[in-house]
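sharing a model that was predicted from the sequence below.
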Amino acid sequence: MSGLWRGCGRSTPWAIDDLERLDENTTAALIDDLEALRAHVGIDAWLVHGVSWGSTLALAYAVAHPARVTALVLTAVTTGGRDEIDWITEGVGRIFPEAWARFAATTPHGVRVVEHYARLLRDPDPAVRAAAADAWDAWEATHISLDPAWVPGPLHDDARERANFATLVTHYWANDCFLPGAASILARTDDLPDVPAVLVHGRRDISGPVITPWHLHRAWPSSELHVVESEGHSGEDEMELTCRAIDRLALVVPRAGG
């Protein structure tokens, strides 16, 4: 898995075409989807891989079904914690104040920016939803990396993809990725499987600081952390390390009784 959600990619209908059922799109539902897929293809246990949001989903799946996981390889690591979400939508604005001022300009006082955008992206007026999607995309493109090779620009050239991405991201983030408080990944590291795990993260990933995989690694004895000094959010060297880890850990034999 890399960035799996219902209602995107080849999953139909897309979220923007079925807003009435958006509340059914949750992390628990995605975990059930993964289990249904595993059973359908007849795999007893598998290596689980995720990038960015996919790493949060991979971790949530591993907590829910530890016996079905032989190893994990996570890149651009996130855990879906509220502090991570508030940083990426508000705190990092201290680094990019001009862009953040534009992004947050319409947010009412005392309202979280992500909750404001989640509401705009479900507004009955298509023009309101389109404007919110454009603003969200512009903000994401601004903060995603401090890698010198990164050139800010639209993350999604297609307007429908842009709107669908923003709708799903804000829906999940406004709900703490459906992993609130005691259900959060970092609060449940004791429930993670004792299997080989590799965490790969870029030092220049300003929107997802390395403190997140660092905390996860410190609390998860079977994990190893690789920080790529020169890259931001899932750069080429990070993906090369990821592929090597997958090749190595793909040989892990499933545990008996899994």
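Structure received. Numbers count the residues shown, from 1 in each chain.

switch to C-alpha atoms for all contacts and neighbour counts from now on
Noted.

how far is the host helix or strand of residue 161 from where the chain is centred?
In this structure, residue 161 is located in helix 159-174 according to DSSP states H and E. In terms of C-alpha atoms, centre = their mean, to the nearest Å, the centre of helix 159-174 is found 12 Å from the chain centre.

then this one, side by side with the first:
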Amino acid sequence: MVQTRAPGGDLVCLHGFTQNRFAMVKDFVVTLAPLYRRIWFVDCPGHGATSIEPNEPNHFFDALGTIAPHFDLFGYSMGGRLALWMLATHPGVIERAVIVSAHLGITSTEARLARQSSDELLAQRLESLPYTAGLGSQNLAFRTFLKEWNQAPLFGDRALTESDIRLRLMNRPSQLAGALRSYGTGQQPDLTPSLGDTTTQLLYLFGASDTVYRAMADRARQLSTCEVQMIDQAAHDVLHDQPGVVAEVMVHFLL
């Protein structure tokens, strides 16, 4: 958590899959501090210090709801999905939300079943990885998985630093597997109908070269309270590719 003297409310930041709360402590996010009383950097279920609990992600949403009666949300990728999911299930709690490269939910039953199957295979692979707490970079099989996962074409030319990898090594593979089974994209409902009635002001950002989420942005445009903006020269991880542009767009939206 970052404590500020600003008179505004609270901002909660939710990270992507295999990351943790420290991944969201970025310079451009800290520049938002004057706008808020407090900024919370939170470990999503199955990541960092937040374990998977029964009835996830609703257990997580209920916990977030104790932060303040109303707050703003900032979520990237998986964290953006969770932000939208909470917005759909806890109306009136979230005043404004900045959503980056996040899925609104699979609309086809066939596609949902296929995604559940692929998520389960990935979960099984994670569970099979040898892991010893406290060894960090010595968990070589997990390190190899993280490098492979983060070299997917979705991320464009992004290259993780050793610091990025070490942050991800703070997670446990078995907990990441639990996250996939509890609230992976295959488990997430289609949020579009629920979000159609939301009064929360939304900003949806996506990278110009992220063709998958360009289509998702088209769905977001159908929401009456949603502003959509494409970030040039960026892939899925626009926070990494264009942090300065994201900061400028966010400040304009939040002021």
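Happy to help now that I have it. A quick note: this is a predicted structure, and the numbers were derived from the prediction, not measured.

could I get the TM-score for this pair?
TM-score for the superposed chains, counting by TM-score structural alignment, normalised by the length of structure 2: 0.62, backed by 213 aligned residues with a C-alpha RMSD of 4.3 Å.

pull out the buried positions in the helix holding residue 161 of structure 1.
161-174 (16 or more other C-alpha atoms under 10 Å).

show me the residue at the heart of structure 1, geometrically.
Centroid-nearest residue in structure 1: residue 53, 1.2 Å away (criterion: C-alpha atoms, centre = their mean).

so that residue makes contact with residue 3?
Yes: under the criterion of C-alpha atoms under 8 Å, residue 53 of structure 1 makes contact with residue 3 at 5.8 Å.

what's the host helix or strand of residue 248 of structure 1 packed up against?
Assigned by DSSP H and E, residue 248 of structure 1 belongs to helix 236-249. Judged by 3 or more C-alpha pairs under 8 Å, 6 or more residues apart in numbering; DSSP states H and E, the packing partners of helix 236-249 of structure 1 are strand 69-75, strand 197-202.

can you put those in TSV and add mean neighbour count?
Listed next are these as TSV, based on neighbours: other C-alpha atoms under 10 Å:
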stretch	mean neighbour count
strand 69-75	27
strand 197-202	27
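
all helices for structure 1, in order.
Assigned helices in structure 1, in chain order: 27-41, 53-64, 82-89, 97-103, 113-120, 126-143, 159-174, 211-219, 236-249 (criterion: DSSP state H).

dump these into TSV; add distance to residue 15 of structure 1 as well.
Formatted as TSV, these follow (distance: least, C-alpha to C-alpha, whole Å):
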stretch	distance to residue 15 of structure 1
helix 27-41	14
helix 53-64	17
helix 82-89	21
helix 97-103	23
helix 113-120	13
helix 126-143	13
helix 159-174	6
helix 211-219	29
helix 236-249	29
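
out of those helices, which gets nearest to residue 185 of structure 1?
Residue 185 of structure 1 lies closest to helix 53-64 among the helices of structure 1, at 6.8 Å (C-alpha to C-alpha).

could you find the closest non-adjacent residue to residue 181 of structure 1?
Excluding the flanking residues, the one nearest residue 181 of structure 1 by C-alpha to C-alpha, 6 or more residues apart in numbering is residue 187, at 7.5 Å.

which position in structure 1 pairs with residue 91 of structure 2?
Per TM-score structural alignment, the equivalent position to residue 91 of structure 2 in structure 1 is residue 66.

list the contacts of the nearest residue to its match once chain neighbours are set aside.
Spatially, and ignoring its direct neighbours in sequence, residue 66 of structure 1 is nearest to residue 193 (5.1 Å; C-alpha to C-alpha, 6+ apart). Residues counted as contacts of residue 193 of structure 1 (C-alpha atoms under 8 Å, 6 or more residues apart in numbering) are 62-63, 66-67, 69.

what number of residues lie near residue 140 of structure 2?
Residue 140 of structure 2: 15 surrounding residues under other C-alpha atoms under 10 Å.

again with residue 238 of structure 1
Neighbourhood size, residue 238 of structure 1 [other C-alpha under 10 Å]: 23.

swap in residue 120 of structure 2?
The tally of other residues near residue 120 of structure 2 (other C-alpha under 10 Å) stands at 18.

and what of residue 22 of structure 2?
16.

that one contacts residue 168, doesn't it?
No: using C-alpha under 8 Å as the test, residue 22 of structure 2 is too far from residue 168 to be in contact (9.6 Å).

quick one: residue 14 of structure 1 from residue 21 of structure 1, how far?
Computed with C-alpha to C-alpha, to the nearest Å, the distance linking residue 14 of structure 1 and residue 21 of structure 1 is 10 Å.

so those two - more neighbours on which side?
Taking other C-alpha under 10 Å, residue 14 of structure 1 and residue 21 do not tie; residue 14 has more neighbours (20 against 10).

for that one, give its distance to residue 161 of structure 1.
9 Å.

reformat the buried residues of helix 159-174 of structure 1 as JSON lines; add distance to residue 148 of structure 1.
Formatted as JSON lines, the buried residues of helix 159-174 of structure 1 follow (distance: C-alpha to C-alpha, whole Å):
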{"residue": "161", "distance to residue 148 of structure 1": "26"}
{"residue": "162", "distance to residue 148 of structure 1": "25"}
{"residue": "163", "distance to residue 148 of structure 1": "28"}
{"residue": "164", "distance to residue 148 of structure 1": "29"}
{"residue": "165", "distance to residue 148 of structure 1": "25"}
{"residue": "166", "distance to residue 148 of structure 1": "25"}
{"residue": "167", "distance to residue 148 of structure 1": "29"}
{"residue": "168", "distance to residue 148 of structure 1": "29"}
{"residue": "169", "distance to residue 148 of structure 1": "26"}
{"residue": "170", "distance to residue 148 of structure 1": "28"}
{"residue": "171", "distance to residue 148 of structure 1": "31"}
{"residue": "172", "distance to residue 148 of structure 1": "30"}
{"residue": "173", "distance to residue 148 of structure 1": "28"}
{"residue": "174", "distance to residue 148 of structure 1": "31"}
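
for these, which one is nearest residue 210 of structure 1?
residue 173 (19.2 Å).

map that closest one across to structure 2 for me.
By TM-score structural alignment, residue 173 of structure 1 lines up with residue 180 in structure 2.

thought its match was touching residue 123?
Yes: with contact defined as C-alpha under 8 Å, residue 180 of structure 2 reaches residue 123; the gap is 6.5 Å.

check contacts around residue 2 of structure 2.
33, 38-41.
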